[in-house]
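The amino acid sequence is not available; the structure is as follows:
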């Protein structure tokens, strides 16, 4: 089916938040694509470096230097403050520092996030004091993203492309569902450092940089502003777009806090889900600091398989990951973690996998989403057949596990799970296929 594509002139957007460089994550392996390549996909690193990607980044984003998130939301033009990079207490303090009452801050907050206004420009701030608007025009910036394109898939899923201030592009997906629920899937990084073997983003892009708080929040604001009239109220947010959210934990937690503010976007904390490949220290911090939901991308029932398809497992083994969840969830009431399980034919979909999965999640309040693999160029894997997925689900359900099948959405526009991103000039390496799976993937290596 032919795609429907809407092109929008990318208006000049000068707002760039500071400190968007990645924090270090050390994983015990290192790969060089070629002996002469300037790109080193390295997760076996000194503490200050997690990825050297000189051929993927400009001099403005040298990944050998790491920040701790955008502690100050300032644009690159005349030191203007990026409004969507601040929580409400920060906004209130900033407004007062310019000599205005806290009530003005609340009025501004509601016009940015509430009342179906979702203001992107000073002209949309009806009802605000004239002098206050003049101060905002001189000292603040509303937009951190510039709209580039919207692609519409045959099932109604929309993939939105945004251009950042530095020219990089990110993707956001809006997924209309039945029962009055529509989900926006936001990105947290430009690319990803995790190199999950089934994921287009990590394999084809590597990591360019973190997204700032404002760049994350504005994806949800833009989705409501652009599409509410077409798809209805956007009720859910999932951090399952480009990137590993907990690798960018400072900005992600802050963005989620802004999204669930009761005077602003008003998303329910239970309907804002942050997904992770399994960064154990960051999982602990997230569960202790955030009210939002957690999803863990599991995808294997043994360390051998998970080491291959999800290299983060070489740093944080399955036992450590699952025991951490058991311990942390004991401290939370009425909280279930969501396990995501991408089903790969001949790799992780056997009867033995189903039985091991039942044992692995014992003692963890959880739900499991079985996800059909979405093929893409350069991938070794094939999706598990639907009949086999149903059998796998039934095995889990008979054991009392809460389990769902998640259908692919937007795959004809490369908008489905694991399909986001644009290939870089150099891709992350394919890892060695374990011998017992070489036939399943058609590998001779």
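Thanks, I have the structure now. Quick caveat, the model's predicted, so the values are computed rather than measured.

C-alpha from now on. contacts and neighbour counts both.
OK.

Now do the strands in the stretch 51-200 of the chain.
52-53, 81-82, 140-141, 146-152, 158-163, 169-176, 182-185, 189-191 (DSSP state E, counting those that start in this stretch).

Now distance to residue 203 and mean neighbour count too, for those, in TSV please.
Shown next, in TSV, are the strands of the stretch 51-200 of the chain (distance: least, C-alpha to C-alpha, whole Å; neighbours: other C-alpha atoms under 10 Å):
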stretch	distance to residue 203	mean neighbour count
strand 52-53	13	21
strand 81-82	32	25
strand 140-141	34	24
strand 146-152	23	20
strand 158-163	19	23
strand 169-176	16	24
strand 182-185	20	24
strand 189-191	9	28
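
mind checking which of the ones you listed is nearest residue 219?
For the strands of the stretch 51-200 of the chain, proximity to residue 219 was assessed by C-alpha to C-alpha; strand 169-176 is nearest, at 6.7 Å.

Presented hereafter is structure B, for comparison with structure A:
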């Protein structure tokens, strides 16, 4: 072992812990941070409100920008904390305006390697939807989903989930005083560029329930990011025991990744079905807190050629959902490298949709977005590791 290695090892052993970022912190975490730097308890509520406003409403990235806080107190904050966001490794812009960010997270411990997740921004004329991730990789192995082929690493913290929205609003000029990008499409009409959140990125949200529910609380806080709970949707493959908690604690809209009307087929497409079969899942939907005609449950149904797209299956879907305030979101399958599935023909999808619609259910066919950058539904999976492996193989030994 060389001297330089010893010096490096010693330096690592005695180096102070890196400053913690407060970007993405909950109200409880902000209060704890203020106590750490000696703020009097009688000031905690007021100081927390100040920080909350600057971090989440104004979107500042430096304590120096918090103009109604004294310089002395700002200096105390800066000695211990930062407002650093996770690193954007890459940003891809689709021809249809969809943006995909590969985000590198700070290591969860000194021994861990930095993990990476992807999130996607989808602009429309009347809204902007941000698809956020809740896990690094995924705990599930849905056979049609590209993300499901990626190994699960860990859950995201609430702070890491919230940071995805902060990053998106920052990049889109969606905080006060910031200009939107010139190279992309954003909604017109004066509304916030990010108006909707969907937990449909990497991971199964209900296997990270506490952090997801904390993130929803921050997203929907009227003094900060201020998104309506009716514009926040949590999509699950069907973790049945968590559904009552999700409705009662978060008030978020619910989406179910259904994709089949028979247990034998769903066992293959969505293996979680072996644990929570269709009948059990749908019964939980019937009693989901807050479900009504004004707050319908969305059932996602990916259209797979010759697998789940027959008229008989459309009629069975209608029968299964009887009594549930529901809409059915039909998703043309988005191919990815190595998949064995194909997308149903357009005429087949239209015929399926007509059967569902004529039975009284809304059955929109989702327009694929971001296919050219692998940002469409079911395609989220970082190609970074593959590219790095290729780069290493190209190096002469």
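Structure's in. What do you need? Quick caveat: nothing in here was measured; it's all calculated off a predicted structure.

Using a markdown table, lay out the strands of the stretch 51-200 of the first structure together with distance to residue 335 of the first structure.
Shown next, in a markdown table, are the strands of the stretch 51-200 of the first structure (distance: least, C-alpha to C-alpha, whole Å):
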| stretch | distance to residue 335 of the first structure |
| --- | --- |
| strand 52-53 | 38 |
| strand 81-82 | 34 |
| strand 140-141 | 37 |
| strand 146-152 | 35 |
| strand 158-163 | 30 |
| strand 169-176 | 24 |
| strand 182-185 | 20 |
| strand 189-191 | 27 |
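
Residue 333 of the first structure: which of these is closest?
Comparing the strands of the stretch 51-200 of the first structure under C-alpha to C-alpha, the one sitting nearest is strand 182-185, at 24.9 Å.

quick one on the thing from earlier: quick one, which of the strands of the stretch 51-200 of the first structure is nearest to residue 266 of the first structure?
Going by C-alpha to C-alpha, the one of those nearest residue 266 of the first structure is strand 182-185, 14.1 Å.

can you tell me which residues contact residue 300 of the first structure?
306, 341, 348, 353 (C-alpha atoms under 8 Å, 6 or more residues apart in numbering).

Stretch 219-228 of the second structure: end-to-end distance?
From its first residue to its last, stretch 219-228 of the second structure covers 8 Å (C-alpha to C-alpha, to the nearest Å).

quick check: that stretch aligns to which part of the first structure?
Aligning stretch 219-228 of the second structure against the first structure (TM-score structural alignment) gives residues 259-268.

Return the residue of the second structure aligned against residue 175 of the first structure.
Under TM-score structural alignment, residue 175 of the first structure pairs with residue 122 in the second structure.

ok, that match to residue 382 of the second structure distance?
18 Å.

residues in contact with the residue most central in space within the second structure?
Against the mean C-alpha coordinate of the second structure, by C-alpha atoms, centre = their mean, the closest residue is residue 132 at 1.7 Å. Shown in contact with residue 132 of the second structure (C-alpha under 8 Å, 6+ apart): 118, 119, 120, 161, 164, 165, 197, 198, 199, 200, 201, 202.

before we move on, back to that, pull out the buried positions in the match of stretch 219-228 of the second structure.
Under the neighbour-count criterion of 16 or more other C-alpha atoms under 10 Å, stretch 259-268 of the first structure has 259, 260, 261, 263, 264, 265, 267, 268 buried.

correct me, but the last one touches residue 260?
This points to residue 268 of the first structure. Yes - contact between residue 268 of the first structure and residue 260 holds when scored by C-alpha atoms under 8 Å: they sit 5.8 Å apart.

Give me the helices and strands touching the helix or strand containing residue 226 of the first structure, please.
Applying DSSP states H and E as the criterion places residue 226 of the first structure in helix 213-231. Judged by 3 or more C-alpha pairs under 8 Å, 6 or more residues apart in numbering; DSSP states H and E, the packing partners of helix 213-231 of the first structure are strand 169-176, strand 182-185, helix 249-259.

In terms of secondary structure, what does the longest one contact?
Where contact means 3+ C-alpha pairs under 8 Å, 6+ apart, helix 249-259 of the first structure is packed against helix 213-231, helix 280-289.

tell me the contacts of the residue lying closest to residue 181 of the second structure once chain neighbours are set aside?
Counting by C-alpha to C-alpha, 6 or more residues apart in numbering, residue 172 is the residue found nearest to residue 181 of the second structure once chain neighbours are left out, at 5.9 Å. Shown in contact with residue 172 of the second structure (C-alpha under 8 Å, 6+ apart): 179, 180, 181, 186, 193.

residues touching the match of residue 175 of the first structure, list them.
Residue 122 of the second structure touches 97, 98, 99, 128, 129, 130, 131, 369, counting by C-alpha under 8 Å, 6+ apart.

Please look at the second one and residue 119 and confirm they touch.
By that I understand residue 98 of the second structure. No - counting by C-alpha under 8 Å, residue 98 of the second structure stays clear of residue 119, with 10.7 Å between them.

Highest neighbour count among the contacts of residue 172 of the second structure?
residue 193 (28 neighbours; other C-alpha atoms under 10 Å).

Burial-wise, tell me which of the helices and strands packed on helix 249-259 of the first structure comes out on top.
Ranked by average neighbour count under the criterion mean count of other C-alpha atoms under 10 Å, those are headed by helix 213-231 at a mean of 21.

Residue 105 of the first structure maps to what in the second structure?
Match for residue 105 of the first structure (TM-score structural alignment): residue 48.

Distance check, residue 125 of the second structure against residue 131 of the second structure.
For residue 125 of the second structure relative to residue 131 of the second structure (C-alpha to C-alpha), the value is 17 Å.

What residues sit buried inside stretch 366-383 of the first structure?
366-376, 380-383.

mind listing which of those are in strands?
Counted as lying in strands by DSSP state E, out of these, are 366, 367, 368, 369, 370, 371, 372.

and the fifth one, what is it in contact with?
When you say that, I think you mean residue 370 of the first structure. Contacts of residue 370 of the first structure by C-alpha under 8 Å, 6+ apart are 340, 341, 342, 343, 389, 393, 403, 404, 405, 406.

Let's see that with 7 Å instead.
340, 341, 342, 343, 404, 405, 406 (C-alpha atoms under 7 Å, 6 or more residues apart in numbering).

which position in the second structure aligns with it?
Match for residue 370 of the first structure (TM-score structural alignment): residue 330.

Okay, helices next: where are they in the stretch 1-150 of the second structure?
Listed in chain order, the helices found in the stretch 1-150 of the second structure under DSSP state H, counting those that start in this stretch are 3-14, 27-36, 44-52, 71-80.

now those helices as CSV including distance to residue 236 of the second structure?
Converted to CSV, the helices of the stretch 1-150 of the second structure look like this (distance: least, C-alpha to C-alpha, whole Å):
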stretch, distance to residue 236 of the second structure
helix 3-14, 41
helix 27-36, 27
helix 44-52, 30
helix 71-80, 38
